[in-house]
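Enquirer: Sequence first, then the predicted structure, then my questions.
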Amino acid sequence: MSRTRYPAVAGQFYPDQMSSLQGAVDQYLKEGQELLQSRHADLIARSDQLRALIAPHAGYIYSGPIAGSAWALLANSARFQQVLIVGPAHHYPVSGVVLPAATRLMTPLGAIAISTQLVARLAARPCVQVLDIAHQKEHSMEVHLPFMQRVLGDVPVAIAAVGKIDQSEMAELLAEFVLDPSTLLVVSSDLSHFLNAQAAGERDRATSARICAAAAGQIGPQDACGSSILNGLLEVVRAHNLICHELDRRTSADTAGSPERVVGYGAWAVFE
């Protein structure tokens, strides 16, 4: 039986009309491509070695440009057959990793099929369960779906919300998908919250340095809301001699907010 998850934050975090949403996402991707071409042309040339992305999940006026820098790395890519988006659970207490019961996801750009293969592989792990209520209001994965649709078309997806979990267990789960060349892993995380712009910049700069150094276990919840996922991913990066590069990093003061109380956003790519 088909079950659909409908958007929880369309009209709040991003436009709820198809034409407006498509235009916004395309503009962020265009700006992202321009940034990559000016700062990271060498990474564009290595896009066939891409293993994972880290990208933020706030309202588009705040984090959309930075998410665009991450997703733009996939422009004209037809390599990935499926996408796994993993983000922190914000609205419901979660232990381990939880999946929705849905068989498809809806956005204002249309329906996306849930990958039954990814779901089966995830569900085989003892730390994973189906908990639909944890996904009903969750935005950390939803906000990436329109970017995925514009860049990769109708590629099937799985979304997984993460709560309290051991780092090694998180790493073991993520490794299977990071090392699968047919699957793109997207880790959804913002950075520091509610510092002033200067303090946020300093903290986020230090967090980015730890991400690029694959310093697993050294990112705390005060550094990133997806810290448990990031630490697991960095353990995989270190164990398999992968490389993590910063693509973009800003705060809400740089995009649409006050400098007094900001949230940090960053984009990174993991390569072979």
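Expert: Sure, I can see it.
Enquirer: alpha carbons only for contacts and neighbour counts from here, please
Expert: Will do.
Enquirer: Scan this structure for its longest helix.
Expert: With secondary structure taken from DSSP state H, the chain has its longest helix at helix 18-39.
Enquirer: what's in contact with it?
Expert: Taking Cα atoms under 8 Å, 6 or more residues apart in numbering as the criterion, the residues outside helix 18-39 that touch it are 14-15, 43-44, 64-73, 108-109, 146-147, 150, 247.
Enquirer: list the helices and strands the next helix or strand after that helix packs on?
Expert: Next helix or strand after helix 18-39 toward the C-terminus (DSSP states H and E): helix 41-44. Using 3 or more Cα pairs under 8 Å, 6 or more residues apart in numbering; DSSP states H and E as the contact criterion, the neighbours of helix 41-44 among helices and strands are helix 18-39.
Enquirer: before we go on, here's another structure to hold up against the first:
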Amino acid sequence: MIRIPAVAGSFYEADPVRLRKQIEWSFLHDLGPKSLPSVPQNKPPQRSNRFFVVPHAGYMYSGPVAAHAYYHLSLEGSPDTVIILGPNHTGLGSYVSIWHKGKWKTPLGEVSVDDEISLELVKLTEIIDIDERAHLYEHSIEVQIPFLQYLFGQNFKIVPIVIMMQTPDVAESLAEGIYKLVSSGKKDIVVLASSDLNNYEPHDKTIEKDNLAIDEIQKLDYKGLFRVVEEKDVTACGYGPIMTVLILAKKLGKKPYVLRHATSGDTSGDKSSVVGYLSVRFGD
């Protein structure tokens, strides 16, 4: 069972050579880390940065911001499994949908789904449905995979989970299941929360609204983030995934480090109607 890319050629380059150059452009951009990553051959005995927030727009807009998260992820070597939590933009599938086996294809090759971790998560949480429909046209998970392949080749597996029901209760259940897997130590697991921040308002207004959400992220207050989204009309699309990693970070004693905050206007130059982007690592 192979998942075919839905946004290659639009959100990122479809040609593998051009795609690698686009990813390198993201790392070297003024808004990016300004340096290409170098993945160590030997992983440290204990991974510090296990959870990340990373944006999911077209690379020409959000790539440099996303590159910060991937740069820090690269410093500690290839994880065994990357759980990617993304919002559901299409309305297809269940409230929480997992693609539980097979491979995902991108212009850089194929990456295997960790069927063992996927099925264990389904059992542990009791809220995840095995449902591929939610993933067929969804970009929030797909756009993360070429970055991972650029760093680690085929030396990792993924667990793709799309969340439609973005509530604190769902985040709590997901976080508890993932926490049990991470704490077991059976595999080296990293979790990516794929989300953009405020959508399609002027740059200054978006920065103002984004900062309300960032304040709650820095406090690891997942219920506070939910209130901000609901009450202050901060149109962050992946607040469910972010809430999940906030809970996980608090459970495992990780601190939030904001790596880069910018908008699409910072890369495109058009600040009349922008989308906010954020990279955060949660580490020691």
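Expert: That came through fine. No experiment lies behind these values; they were computed from the predicted model shown.
Enquirer: Please pull up the equivalent of C212 of the first structure in the second structure.
Expert: Using TM-score structural alignment to pair residues, one finds that C212 of the first structure aligns to Q218 in the second structure.
Enquirer: What segments of the second structure are helices?
Expert: With DSSP H applied, the second structure shows helices at 16-28, 59-74, 115-125, 139-142, 145-152, 168-184, 203-218, 222-231, 239-251, 264-268, listed in chain order.
Enquirer: Compare these and give me the one nearest V280 of the second structure.
Expert: Closest of those to V280 of the second structure is helix 59-74, at 6.5 Å (criterion: Cα to Cα).
Enquirer: list the contacts for A101 of the first structure?
Expert: Listed by Cα under 8 Å, 6+ apart, the contact set of A101 of the first structure reads R3, V130, L131, D132.
Enquirer: If we use 6 Å, what do you get?
Expert: Contacts here follow Cα atoms under 6 Å, 6 or more residues apart in numbering; on that basis A101 of the first structure touches D132.
Enquirer: again, but for V162 of the first structure
Expert: Shown here is V162 of the first structure, whose contacts under the criterion Cα under 6 Å, 6+ apart are P88, A89, G96, V97.
Enquirer: so the first one touches K164, yeah?
Expert: No: the pair P88 of the first structure and K164 fails to qualify as a contact (Cα atoms under 6 Å) at a distance of 9.4 Å.
Enquirer: okay, the two: which has more neighbours?
Expert: Just comparing P88 of the first structure and K164: by other Cα atoms under 10 Å the higher neighbour count belongs to P88, 25 against 15.
Enquirer: S189 is in contact with G226 of the first structure, correct?
Expert: Yes: taking contact to mean Cα under 6 Å, the distance of 4.7 Å between G226 of the first structure and S189 places them in contact.
Enquirer: Reformat the helices of the second structure as a markdown table; add distance to P5 of the second structure.
Expert: Converted to a markdown table, these look like this (distance: least, Cα to Cα, whole Å):
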| stretch | distance to P5 of the second structure |
| --- | --- |
| helix 16-28 | 13 |
| helix 59-74 | 15 |
| helix 115-125 | 20 |
| helix 139-142 | 7 |
| helix 145-152 | 10 |
| helix 168-184 | 26 |
| helix 203-218 | 30 |
| helix 222-231 | 30 |
| helix 239-251 | 21 |
| helix 264-268 | 23 |
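Enquirer: Pipe those into TSV and attach distance to T81 of the second structure and mean neighbour count per row.
Expert: As requested, the helices of the second structure are exported to TSV (distance: least, Cα to Cα, whole Å; neighbours: other Cα atoms under 10 Å):
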stretch	distance to T81 of the second structure	mean neighbour count
helix 16-28	21	18
helix 59-74	13	25
helix 115-125	8	17
helix 139-142	14	25
helix 145-152	11	20
helix 168-184	10	18
helix 203-218	24	19
helix 222-231	24	18
helix 239-251	16	26
helix 264-268	30	17
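Enquirer: Out of the ones you listed, the one nearest V275 of the second structure is which?
Expert: Each of the helices of the second structure was checked against V275 of the second structure via Cα to Cα, and the shortest separation belongs to helix 264-268, namely 5.4 Å.
Enquirer: Tell me how far the closest residue to V143 of the second structure other than its chain neighbours lies from G86 of the second structure.
Expert: The shortest distance from V143 of the second structure to any residue that is not its chain neighbour, by Cα to Cα, 6 or more residues apart in numbering, is 6.1 Å, and that residue is H56. H56 of the second structure sits 9 Å away from G86 of the second structure, taking Cα to Cα, to the nearest Å as the criterion.
Enquirer: list the residues that contact both of those two?
Expert: By Cα under 6 Å, 6+ apart, H56 of the second structure and G86 have these common neighbours: S140.
Enquirer: which residue packs closest to the residue most central in space within the first structure, ignoring adjacent ones?
Expert: In the first structure, the centroid-proximal residue (Cα atoms, centre = their mean) is S188; its distance is 2.8 Å. Using Cα to Cα, 6+ apart and skipping the chain neighbours, the partner closest in space to S188 of the first structure is G87 (4.7 Å).
Enquirer: That neighbour contacts S140, doesn't it?
Expert: Yes: with contact defined as Cα under 6 Å, G87 of the first structure counts as touching S140 (5.4 Å).
Enquirer: pretty sure V280 of the second structure is touching F52, no?
Expert: Yes: in this structure V280 of the second structure lies within contact range of F52 using Cα under 6 Å: 5.5 Å.
Enquirer: The longest helix of the first structure vs helix 60-71, what angle?
Expert: 50 degrees (axes from the mean of the first three to the mean of the last three Cα atoms, to 10 degrees).
Enquirer: Now for S208 of the first structure: which residues touch it?
Expert: Residues in contact with S208 of the first structure, defined by Cα under 6 Å, 6+ apart, are absent; none qualify.
Enquirer: repeat that for 8 Å
Expert: E246, G266.
Enquirer: and what of L84 of the first structure?
Expert: Contacts here follow Cα under 8 Å, 6+ apart; on that basis L84 of the first structure touches L118, V157, A158, I159, A160, F177, T183, L184, L185, V186.
Enquirer: roughly how far apart are it and A72 of the first structure?
Expert: If you measure L84 of the first structure against A72 of the first structure using Cα to Cα, the figure is 17 Å.
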